[in-house]
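Student: quick one, fold the following:
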Amino acid sequence: MTTIADRISIAQRRINQAAQNCSRTPSDISLLAVSKTKPINDIVAAYDAGQRQFGENYVQEGEAKITALAGDYPDIEWHFIGPLQSNKTKIVAEHFDWMHTISRDKIAQRLNDQRPAHKKPLNVCIQVNISQEDSKSGVDAAEVASLALTISKLPNITLRGLMAIPTATDNTDLQQQEFAKLKTLYDQLKQQYPSIDTLSMGMSGDMDIAIANGSTMVRIGSAIFGER
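Tutor: A predicted model of the protein is given here:
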């Protein structure tokens, strides 16, 4: 039976191989362990295996885990990667280190205003609806520049990059097109904002294509923690 430590090692080897396949440096790609719905013991097991970046999708669940682990594991970096309602921005602003799913000026402003003064600015990514599906959150590609400008003027949040979830499909050509489109947007933004260094795209099923198209952070959940 494989352990969480085994599965982290396997995921890291996949990242390394995918990077080598496209002549990239493996250390330029971070593994974000998606720990939503998983117990604290699983997070501790991943931590003991060397994992430090964890992603949560649900506000209250994430807050509870962060609070429980803050004392003994202060170097965990917590990423909020789920949809966020405006009435819950305060929890994210106060507890998380990253927020990947900004798609509205209002959310950006609230996170800025609610970020505690003693904390470093909240790192944020703009979520892009790269597949243009009605069921998915995120801004259209044409709206990225405007939202980026808004975020750049807010002192308590820092724009770090873009995030997207591509079409769920076995059509690798379509995935390739969507990832390439996001990379183009990312490169354009990076020329304007020196703080940008993160392209959050790719999960277990499409990690190789995402890395080939410049992903700097892949989000892996069940392949590490098991099925939910």
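Student: all contacts plus neighbour counts: C-alpha atoms, from now on.
Tutor: Fine.
Student: which stretches of the chain form helices?
Tutor: 4-21, 40-48, 59-69, 89-95, 105-114, 144-152, 172-192, 207-212, 222-225 (DSSP state H).
Student: quick one: the third one to helix 40-48, angle?
Tutor: Same thing as helix 59-69. For helix 59-69 against helix 40-48, the angle by axes from the mean of the first three to the mean of the last three Cα atoms, to 10 degrees is 60 degrees.
Student: list of residues touching helix 59-69?
Tutor: 36-37, 40, 56, 78, 80, 84, 88, 91-92, 95 (Cα atoms under 8 Å, 6 or more residues apart in numbering).
Student: second chain to compare with the first, below:
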Amino acid sequence: MTPETTNLLTSPLPNGLATVEQEIARACKEARRDRTSVTLIAVSKTFDAAAISPVIDAGQRVFGENRVQEAKAKWPGLMSDHPGISLHLIGPLQSNKAKEAVALFDAIHSVDRPSICEALAKEINFQKKQPELFVQLNTGEERQKAGVAPGEADAFIASCREKYGLAISGLMCIPPVDEAPAPHFALTAKIAARNGLKNLSMGMSADFAIAIQMGATHIRVGSAIFGHR
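Tutor: Okay, here's the model as predicted:
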């Protein structure tokens, strides 16, 4: 099994990670899902190697970063010291960072516009490396937030596949902070199902239990593990 599909955590766990693991187990049990069907992405953005190392030592192997440059500065050393790390880019990606992103990350959760598709397709072909790709939805259609509007999602996913040859594995969403997350998770799951996408990146520290109930396969948890930034 890979770090994506198995729970490698050992004891003792840092307090935050232990609590999150307990909540994931509870949510999975209530949803009648196997724990291995949910990948915990420990969001380590803004935290340095000293803060991340204890979480790695506890057995966590999947981590998320928001910025390519920050990840590039701290993760090569950590990954050299700790084999088996899977690194996910969960923040916005600029076209001029596509080369570095494809080289460093195992998954990219923020595919949301043609320029990114074109840059990723070029680098994936050149580097002969295939990160897992998620299309980011803007389910609340918020002006300040990146992502594809729900009404444009089907056409965008088709374009990713047919025009750019990208293997899209799932969808990612970040619900508006002032709205109940469940309807946004349900909408994301519906769009994924009709496009034949199996992976759902949704749910963060405050709502990952709800996301699990709604079918999330990847949850992005930062402050509940590492504390507030």
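Student: how alike are these chains, TM-score-wise?
Tutor: Once superposed, chain against chain, the TM-score is 0.88 (TM-score structural alignment, normalised by the length of structure 1); 217 aligned residues with a Cα RMSD of 1.8 Å.
Student: so among the contacts of helix 59-69 of structure 1, which ones count as buried?
Tutor: 36, 56, 78, 80, 84, 91-92, 95 (16 or more other Cα atoms under 10 Å).
Student: which among those gets closest to residue 25 of structure 1?
Tutor: Closest to residue 25 of structure 1 out of those is residue 78 (24.2 Å), distances taken as Cα to Cα.
Student: aligned counterpart of the closest one in structure 2, please.
Tutor: Counting by TM-score structural alignment, residue 78 of structure 1 corresponds to residue 87 in structure 2.
Student: residue 133 of structure 1 is nearest to which of the helices of structure 1?
Tutor: Nearest to residue 133 of structure 1 among the helices of structure 1 is helix 172-192; the distance by Cα to Cα comes to 12.1 Å.
Student: what packs against the closest one?
Tutor: Counting contacts by 3 or more Cα pairs under 8 Å, 6 or more residues apart in numbering; DSSP states H and E, helix 172-192 of structure 1 packs against strand 157-163, helix 207-212.
Student: need the winner for burial among those.
Tutor: A comparison of these by mean neighbour count, using mean count of other Cα atoms under 10 Å, puts strand 157-163 on top with a mean of 25.
Student: against residue 213 of structure 1, how distant is the counterpart of residue 30 of structure 2 in structure 1?
Tutor: In structure 1, the residue paired with residue 30 of structure 2 is residue 21, using TM-score structural alignment. Between residue 21 of structure 1 and residue 213 of structure 1 the computed distance is 12 Å (Cα to Cα, to the nearest Å).
Student: ok, those two, which is more surrounded?
Tutor: A direct count of neighbours by other Cα atoms under 10 Å for residue 21 of structure 1 and residue 213 places residue 213 higher, at 22 against 12.
Student: that one contacts residue 177, correct?
Tutor: No. Using Cα atoms under 8 Å as the test, residue 213 of structure 1 is too far from residue 177 to be in contact (9.5 Å).
Student: burial count for the aligned partner of residue 99 of structure 2 in structure 1?
Tutor: The alignment partner of residue 99 of structure 2 in structure 1, by TM-score structural alignment, is residue 90. Neighbourhood size, residue 90 of structure 1 [other Cα under 10 Å]: 17.
Student: for residue 90 of structure 1, what are its contacts?
Tutor: Residues in contact with residue 90 of structure 1 (Cα under 8 Å, 6+ apart) are 110-111, 114-115.
Student: most neighbours, which of those residues?
Tutor: Of all the contacts of residue 90 of structure 1, the highest neighbour tally under other Cα under 10 Å goes to residue 111, namely 26 neighbours.
Student: for the counterpart of that one in structure 2, which non-adjacent residue is closest in space?
Tutor: The alignment partner of residue 111 of structure 1 in structure 2, by TM-score structural alignment, is residue 120. In space, and not counting its chain neighbours, residue 120 of structure 2 is closest to residue 98: 5.8 Å by Cα to Cα, 6 or more residues apart in numbering.
Student: quick check: the one you found touching residue 121?
Tutor: No. With contact defined as Cα under 8 Å, residue 98 of structure 2 does not reach residue 121; the gap is 9.3 Å.
Student: not counting sequence-adjacent ones, nearest residue to residue 178 of structure 1?
Tutor: In this structure, residue 178 of structure 1 finds its nearest non-sequential neighbour in residue 130, 6.1 Å apart by Cα to Cα, 6+ apart.
Student: repeat that for residue 141 of structure 1.
Tutor: In space, residue 141 of structure 1 is closest to residue 128, 6.4 Å off (Cα to Cα, 6+ apart).
Student: can you get me a residue count around the one you found?
Tutor: Close neighbours of residue 128 of structure 1, defined as other Cα under 10 Å, add up to 26.
Student: residue 182 is in contact with the residue nearest to residue 178 of structure 1, correct?
Tutor: Yes. Judged on Cα under 8 Å, residue 130 of structure 1 makes contact with residue 182 at a distance of 6.8 Å.
Student: now for these two: what residues contact both?
Tutor: Common neighbours of residue 130 of structure 1 and residue 182 (criterion: Cα under 8 Å, 6+ apart): residue 164.
Student: roughly how far does the match of residue 78 of structure 1 sit from residue 33 of structure 2?
Tutor: From residue 87 of structure 2 to residue 33 of structure 2 the distance is 24 Å (Cα to Cα).
Student: now residue 39 of structure 2
Tutor: Separation of residue 39 of structure 2 from residue 33 of structure 2 (Cα to Cα): 12 Å.
Student: these two - which one has more neighbours?
Tutor: Between residue 39 of structure 2 and residue 33, counting by other Cα under 10 Å, residue 39 is the more crowded of the two (20 against 16).
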